[in-house]
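*Asks:* Take a look and give me a structure for this.
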Amino acid sequence: MGGETKEATDERRQFGVTSRTPPEGETDAAQKLPQRRAPFAAVTDWVKPPARMKQAFESELDHGNAFLFIPVFLAAGSLLYFSLADEPRFIGLFLIAAAFAGVALTCRSRPALRAALLAGFLTTTGMLAAKFETWRADTPMLGSEITTRLTGKVAGIEHQISGRVRLTLDVVATERPTLRYGPDRVRATARSVPEGLRPGDTVEGVVRLMPASGPVRPGSYDFAFNSYFSGIGAVGFFLSNPRLTAQQTPLSSSETVWAWFEKWRLDMAARIETTIGGPEGGIAAALITGIRTGIPEDINEALRIVGLYHVISISGLHMALVGGTVMVAMRTAFALAPTFSARRPVKKYAAATALAAAAFYLLMCGGTIAAQRAFIMLGVMLLAVIFDRAALTMRNLAISAIIILLWAPHEVVGPSFQMSFAATAALIAAYSAWTQYRQGRKRAPPVSHGPFVATLRAGAKYAAGLSMTSVVAGIATALYTAWHFQQVAPLGLIANLAAMPFVSVVVMPMAVLATLAMPFGLDGLPLQAMGMGIAAMNAIALWLADRSAFDATGAIPLSAVLALTAALAILTMAGSALRWFAAPLLVAGTILLAMREMPDVLVSEDARLVALRLSDGRVTVNRDRPRAFTMQNWERALDADETVRPRKTENISVLDVAHADAGESAFSCDQTSCVARHHGSGIVVHTQDVSSAAAACSYASLIVIDDATARNPCASAGPLVITKRDLARRGSVGIVFRNGERATIDEAHADPIATRAPKAQAGFAIREPYRPWHHHRQFSREARGLAPYERPTSSPRSEQGASDDG
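*Replies:* Next up is the predicted model:
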């Protein structure tokens, strides 16, 4: 090691910097490995593509980088499984995987072919893992809305900022009516709950249950998918406040332990909120216990706009800060006993303590999927320290991803998984490149500085490191933020530079100290200090959010996301000239982004809400008070800056719609119908009356009928007609108008002339045949083409008639 001490070597390994003198016998082999070359030299070498490609491929194998692509192909397999139109069989996937593995074993002399076969094997393995998780979940999902008297055990309690309480209940029984195909677990909101209610208690009450909905638009978050893998079979609300049952249901041993942990978390969250107070108390409770229901929505929105929302979501950042704080504290404590530290591997002791603290934090914050993933990532790195391996390496990240992808493959489609691993991979790759650069340059001899200059230099280095960390992580995650939330944070770098010192230096260390001091009643001062740090972060977020010029990006195509993701994987994991394969993917992804086609019309899955994109960047809707969540999602997806409410009239005039200024018009509505005109001459009609729909067949491009019993009243060559039954079966829909001839009006008769209107092309959010998380959709009354249920007035057993809907 040329005089290097063992402690220095351990420190270098901990941060992923390995510099060793190869043992005798390895020197010649190392010299034969291809050396890294300047980028322009690599470009000129591509004059002979086959030879250069083979050399780069062999370099990747020699450096062991092939292992890094194992989670990439596992993730690709999971994505492929979840995107299939039909549910595959276990036996078919197993035979395909076995065939790939068997052929790969016979191709040892052809490494390129063998690598391709192994990639196929890993992709199929990812599909098998996703198939197994789907089979393991097997969540019973409610098929239709129903009102019933429910008895259930409380599995979770969430006090919302609105004052309501959301209960997670394990269903014990239902009656009046009894649900023959009811869910095992539901979430229901109540105005209030019995005083002293705790997890494990049994409650009962009349509740209105609803099936999990699909995406609010094609390509957006699928609530049914998430509910299926979370075990939630229905959502709803209590019509009367729930009450404790006279006879409590006994709990199993595991349920007793979990109920005790949940009660402890709730008590801790209440103590934190009371001690700190205000929105700072809600955020502090979220950081320590994972309970985020006490945070005001304006704070949530400000944090999203400026790119600081990751602070209040339990993730790798929090696990790293908790583990890092404990590890630094342990190392500092061991440094006070130099004799003991010189004889014992105190760094391993500190890593083991940090691992135990992270496990405790996992339990404390509720053990959510995101927290489990963060714990696995940190746990792998701390175990590497314990076993004298480099901690912050791409290989450890790959091991973490493999564990998660085999245990919970459905996470691969979620924003949390994608953003966490993208940011971590980019940071590790950037740190590795910076380390190689520093090792290759000539260093100037050290110069002695005074304490003031040394402090300034240290502060500048910290600010520069934090800046680069924010830039790299922001670039790596911007794609997934835009895809899932149609939102970017233009001031994210400034916000993170200003706020993260408060989070990393004040908030999280004080959170650890307060947790340790809480059993002794000494948590007051740490919590107050934590609250002041959070207040500073909130002030920064609110100030910057008011000055953020834009944040909406509009919907982006999935093809662009896949191309750019593949480019990111190659750039961060390849260590040779194979990185140049990312260039065409980057170009393709950029072109796909530039050529994106946003829908002209969006229709909700309940057929009640229709939005039309106007040429001036606004969006018009057919309802005065549309659902806020849906409209917020649609406005971002359509990149709209304003929503135009409908104009009310006694009778809709087709002439007014046809001759609207600028070739388009917002929605005009009477008692039964709404009409609007697209700037491309497409006329959109929303109606509850089949006769009104039939009258619009000759001039409309799109007709939406809010009636599940209705059938298409137009000829096959007429406009696109979507009924409530279509939407109940296939979910929300996005429509694009294709070019066509302008519809005209006969002035003499005031009737539309049947000319070819712009063709409407629809894309539904859900496909048939259904996958397991969408099977419940076929059982609703609307999906079966039935009219809304009307309670009989004469029958004493009137509620029994609705029992089949469960």
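*Asks:* From now on I want contacts and neighbour counts done on CA atoms only, so please keep to that.
*Replies:* Will do.
*Asks:* Pull the residues that contact the one helix or strand Tyr228 maps to.
*Replies:* Mapping Tyr228 onto the secondary structure by DSSP states H and E places it in helix 223-230. Outside helix 223-230, the residues that touch it by C-alpha atoms under 8 Å, 6 or more residues apart in numbering are 134, 137-141, 212-215, 233, 410, 773-774.
*Asks:* ok, then the element right after it?
*Replies:* strand 234-238.
*Asks:* just the angle between that following strand and helix 223-230, please?
*Replies:* Here the directions of strand 234-238 and helix 223-230 differ by 100 degrees (axes from the mean of the first three to the mean of the last three C-alpha atoms, to 10 degrees).
*Asks:* Could you pull out the buried residues of strand 234-238?
*Replies:* By 16 or more other C-alpha atoms under 10 Å, the buried positions in strand 234-238 come out as Ala234, Val235, Gly236, Phe237, Phe238.
*Asks:* on contacts alone, who are the packing partners of it?
*Replies:* In this structure, strand 234-238 makes packing contacts with strand 185-190, strand 202-210, judged by 3 or more C-alpha pairs under 8 Å, 6 or more residues apart in numbering; DSSP states H and E.
*Asks:* Could you dump the ones you listed into JSON lines and include distance to Gly554 and mean neighbour count?
*Replies:* Shown next, in JSON lines, are those (distance: least, C-alpha to C-alpha, whole Å; neighbours: other C-alpha atoms under 10 Å):
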{"stretch": "strand 185-190", "distance to Gly554": "32", "mean neighbour count": "22"}
{"stretch": "strand 202-210", "distance to Gly554": "30", "mean neighbour count": "22"}
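*Asks:* another one to check against the first:
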Amino acid sequence: MARQGTPSIPMGDAGDTARETVPRTWRTHGVLSSSAHKFEAFLEAAEFDRGPWLTVAFGCGIGLWFYLAAPWQWAAMIAAFLGMAVLSWAGWRHLPGRAFTLVAVISLALAIAAGVSVVWARSVMVGAEPIAYPRFERIDGRVLSREEQPAEDRVRLVLAARDGETGKAHAYRVNVPLSADNPELREGARVRLSARLMPPSPPIVPGAYNFARRAWFDGLAATGSAVGDVEIIEPPGASRLSIASAQRQLSRHVRANLEGTSGAIAATLASGDRGAIPEADEEAMRDSGLTHLLSISGLHVSAIIAATYFLVLKLLAFWPWLTLRIRLPLVAAGASAIAGIAYTLLTGAEVPTVRSCIGALLVLVALAVGREPLSMRMIAVAAGVVLVLWPESLVGPSFQMSFAAVIAIVSLHNVRAVRDFLAPRQESWLRRMSRRAAMLFLTGLVIELALMPIVLFHFHRAGVYGAAANLIAIPLVTFISMPLVALALALDLIGAGAPAWWLVGKSLDLLLAIAHFFAEQPGSVKLAPRIGMGAMGLYVGGALWLALWQGRARLLGFGPILASAVLMITAPIPDILITRDGRDIGIANEAERLLVLHDREGGYAQDNLLELAGTDQSPIEIVDWPRSRCSDQFCVFTLDRGGRPWSVLVARNRDLVEERALAAACMRADIVIADRYLPYSCRPRWLKADRRFLDREGGASIYLADQRIDTVAQDQGEHGWWRAPRE
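*Replies:* Down below sits the predicted model:
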């Protein structure tokens, strides 16, 4: 008998059914609550600040769009993270006291979905479909922009014109030799010229620069060079004045007062125009770790704003009536903001400059209201604004290097030990200056360590002595060269700038001497082959974790950083590199220098092969290598990899060869490489990299020991800048 008031529980099948259908909410609720409690406790212990991580999540969404191949994958990512937000709300909304964790998960998921959506929309709106094939065309168009490059003996124009075949409006970037230049060849002019046009170039080998991607977001359908004279159909008009023309006039004025490379660098500091800097000097600046001084960014904008703030504040302090009635820091902040915005516009408003200007304006606002000026939230807001406006900048070296440097500086100066070291104290001026110098060197070292993986990833070479070089160069440029340039320009208004320009020249000659000294030291340049996305992702994740978390939890960031360092150091060098046209190949890991099919010193293709092979030594032509056998049409040689010999047959030219003889040679080879279409009867044992293969896959990197082939097409997916070349 069942106790009165207690329902009897049926036995047998009915009991089993009852046990299966009754949910045990107490167990799932307990597990979920415990997990949420632990997660929230971890966030609180690490002083989790959601603001910077929202920008990181937004950037992750942008990165996912570039990494994933197809539209259905992009849509799936958006749906997945939106679903995560909904499920998080549905699962945790009844958990008391978990609002902080709930909001964090939901907001981060929404930020990732927003990142994928924004860059996808940007690609659809601004992407320009490239022309289908190289061609010679007569262009009748209007000049959109003009860039002077006297160091390259040319002027670069962007023209708006209609396609001669389809009638669609396109933007073409055309190089015009200085001999064909005209004073009226500027923005707004209508011109007619003949030009050889090419589709924007994708990477010539895996890991090389992807100009096609940049051209897609810049709206460029083709690039090329003008042939013959340029006819001015309609002049731009005397009343047309733009920031670009003001920038060019300022650059010319500076170079007219100061000749040589020092004048070109002074023009860069004044207007952002780098077109007159000789390649040798620019390479020395890069290899010494000083190339950031040639790119208008945080250092230059901060110097302009800080100088304006200091001068306005001190000058207004001499007016007692104003001092007693107006808050001078507010007035100085307003004047500095105007100066910073004007300098940003004048120097071309590139991404690093815009980022720096936004960050500096936030610092001014913080100073004006009495808040902490240097914080990760300030950097996050600046990065967020840039990514919303130009999401494609995330994958470019400019954005990455700019923000990595600023994050490293702010993170370092937010460490308590560093703050204590820099705290004011009673001491002699010598000890105070020594501490400042030591801190400057430490800051430079941290910046170099932060930037080196990024530089190696994009450029495959980085300066090793950058910290020491910057210890001298940054104060020189910030406190001597830039103020002298400003003083010289001001004195030019009354025709008395010559002495100041002489001092500018001496200071910049010293800068060049520093660059060449450090660039020419033994071991000054670190070379690296292609670094994989996995290694780069580990580094970025670890570095952001180390910078944004607080307390002991931040030390976990060293794990991914060390793992990425190991992967970068041990990154393999491809045994064979083949450019997308098949006309240039490189054989590494065999002789003391890179073996190439054709030695084209200073050529773009050969420079890329040398960088990706991790060497700066002059190459050797395969025909001169003792272990190769060459005829007028082909070279054949053997490489020992992975415990077996690999026979390689390489075409030297496009001369016709008897098909039966070619088929017999292909049968004896493991790999055949040619810049032409080979007949189907040519069947090597492993790979036929002919024109048909290269048209489909682009350039290739071959790792024989692993029997692995990496191609350009593998990294491009179905993005717009690759679909047209692949078809």
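*Asks:* Send over the TM-score of the superposed chains.
*Replies:* Overall, the chain-to-chain superposition scores 0.86 on the TM-score scale (TM-score structural alignment, normalised by the length of structure 2); 679 aligned residues with a C-alpha RMSD of 3.0 Å.
*Asks:* Make JSON lines out of the helices and strands packed on strand 234-238 of structure 1 and add distance to Leu592 of structure 1.
*Replies:* Formatted as JSON lines, the entries for those read as follows, by distance: least, C-alpha to C-alpha, whole Å:
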{"stretch": "strand 185-190", "distance to Leu592 of structure 1": "40"}
{"stretch": "strand 202-210", "distance to Leu592 of structure 1": "38"}
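*Asks:* for the ones you listed, which one sits closest to Val103 of structure 1?
*Replies:* Between Val103 of structure 1 and these, the shortest gap by C-alpha to C-alpha is with strand 185-190, which sits at 45.2 Å.
*Asks:* Please compute how far the closest one lies from its chain's middle.
*Replies:* Its chain's average C-alpha position is 22 Å from that of strand 185-190 of structure 1, according to C-alpha atoms, centre = their mean, to the nearest Å.
*Asks:* Give me the mean distance between it and structure 2.
*Replies:* Between strand 185-190 of structure 1 and the corresponding residues of structure 2, superposition yields a mean separation of 2.8 Å, by mean C-alpha distance after the TM-score superposition for structure 1.
*Asks:* circling back: relative to Met500 of structure 1, which of the buried residues of strand 234-238 of structure 1 is nearest.
*Replies:* Val235 (36.8 Å).
*Asks:* Quick check: chain neighbours aside, which residue is closest to the alignment partner in structure 2 of the closest one?
*Replies:* The pairwise alignment with structure 2 assigns Val235 of structure 1 to Thr223, based on TM-score structural alignment. Nearest non-adjacent residue to Thr223 of structure 2, counting by C-alpha to C-alpha, 6 or more residues apart in numbering: Arg173, 4.7 Å away.
*Asks:* List the contacts of the one you found.
*Replies:* Contacts here follow C-alpha under 8 Å, 6+ apart; on that basis Arg173 of structure 2 touches Arg156, Leu157, Val158, Leu159, Leu220, Ala222, Thr223, Gly224.
*Asks:* The closest residue in space to the last one that isn't next to it in sequence and Arg355 of structure 2: what is the separation?
*Replies:* Read it as Gly224 of structure 2. The spatial neighbour of Gly224 of structure 2 that comes closest, neighbours along the chain excluded (C-alpha to C-alpha, 6+ apart), is Leu197 at 4.3 Å. Here the distance between Leu197 of structure 2 and Arg355 of structure 2 works out to 34 Å (C-alpha to C-alpha, to the nearest Å).
*Asks:* Same question for Ser34 of structure 2.
*Replies:* Spatial separation of Ser34 of structure 2 from Arg355 of structure 2 under the definition C-alpha to C-alpha is 42 Å.
*Asks:* So for these two, which residue has more residues nearby?
*Replies:* The neighbour count for Ser34 of structure 2 versus Arg355, taken as other C-alpha atoms under 10 Å, is higher for Arg355 (27 against 12).
*Asks:* That one: helix or strand, and which one exactly?
*Replies:* Once you assign secondary structure using DSSP H and E, Arg355 of structure 2 falls within helix 351-369.
*Asks:* Tell me what angle whichever helix or strand comes after that helix forms with helix 351-369.
*Replies:* Counting by DSSP H and E, the element after helix 351-369 of structure 2 in chain order, helix or strand, is helix 376-389. Relative orientation of helix 376-389 of structure 2 with respect to helix 351-369: 140 degrees, computed using the same axes, to 10 degrees.
*Asks:* In contact with the aligned residue in structure 2 for Thr293 of structure 1, which residues are there?
*Replies:* Residue-level alignment of Thr293 of structure 1 against structure 2, with TM-score structural alignment as criterion, gives Gly275. If a contact means C-alpha under 8 Å, 6+ apart, then Gly275 of structure 2 has Glu147, Glu148, Gln149, Pro150, Ala151, Glu152, Ala264 as its contacts.
*Asks:* Inside strands: which ones of these?
*Replies:* Counting by DSSP state E, the part of these found in strands is Glu147, Glu148, Gln149.
*Asks:* Out of those residues, who's the most crowded?
*Replies:* That'd be Glu148 among those, by other C-alpha under 10 Å, with 21 neighbours.
*Asks:* I'd like the distance between that residue and Arg274 of structure 2.
*Replies:* 9 Å.
*Asks:* and for those two, which residues touch both?
*Replies:* Shared contacts of Glu148 of structure 2 and Arg274 (C-alpha under 8 Å, 6+ apart): none.
*Asks:* in which helix or strand would I find Ala640 of structure 1?
*Replies:* Assigned by DSSP H and E, Ala640 of structure 1 belongs to no helix or strand.
*Asks:* ugh, wrong one, I meant Leu80 of structure 1
*Replies:* Assigned by DSSP H and E, Leu80 of structure 1 belongs to helix 70-83.
*Asks:* okay, that helix sits on what stretch of structure 2?
*Replies:* On structure 2, the counterpart of helix 70-83 of structure 1 by TM-score structural alignment is residues 54-67.
*Asks:* Can you give me the buried ones in the matching stretch?
*Replies:* The neighbour-count criterion (16+ other C-alpha under 10 Å) identifies 54-66 as the buried residues of stretch 54-67 of structure 2.
*Asks:* got it, and stretch 588-600 of structure 1?
*Replies:* Neighbour-count burial for stretch 588-600 of structure 1, counted by 16+ other C-alpha under 10 Å, picks out Ala588, Gly589, Thr590, Leu592, Leu593, Arg596, Met598, Pro599, Asp600.
*Asks:* so how far is the first residue of stretch 157-168 of structure 2 from its last?
*Replies:* End-to-end span of stretch 157-168 of structure 2 (C-alpha to C-alpha): 19 Å.
*Asks:* and that stretch, which residues are buried?
*Replies:* Counting neighbours by 16+ other C-alpha under 10 Å, one finds that the buried residues in stretch 157-168 of structure 2 are Leu157, Val158, Leu159, Ala160, Ala161, Arg162, Asp163.
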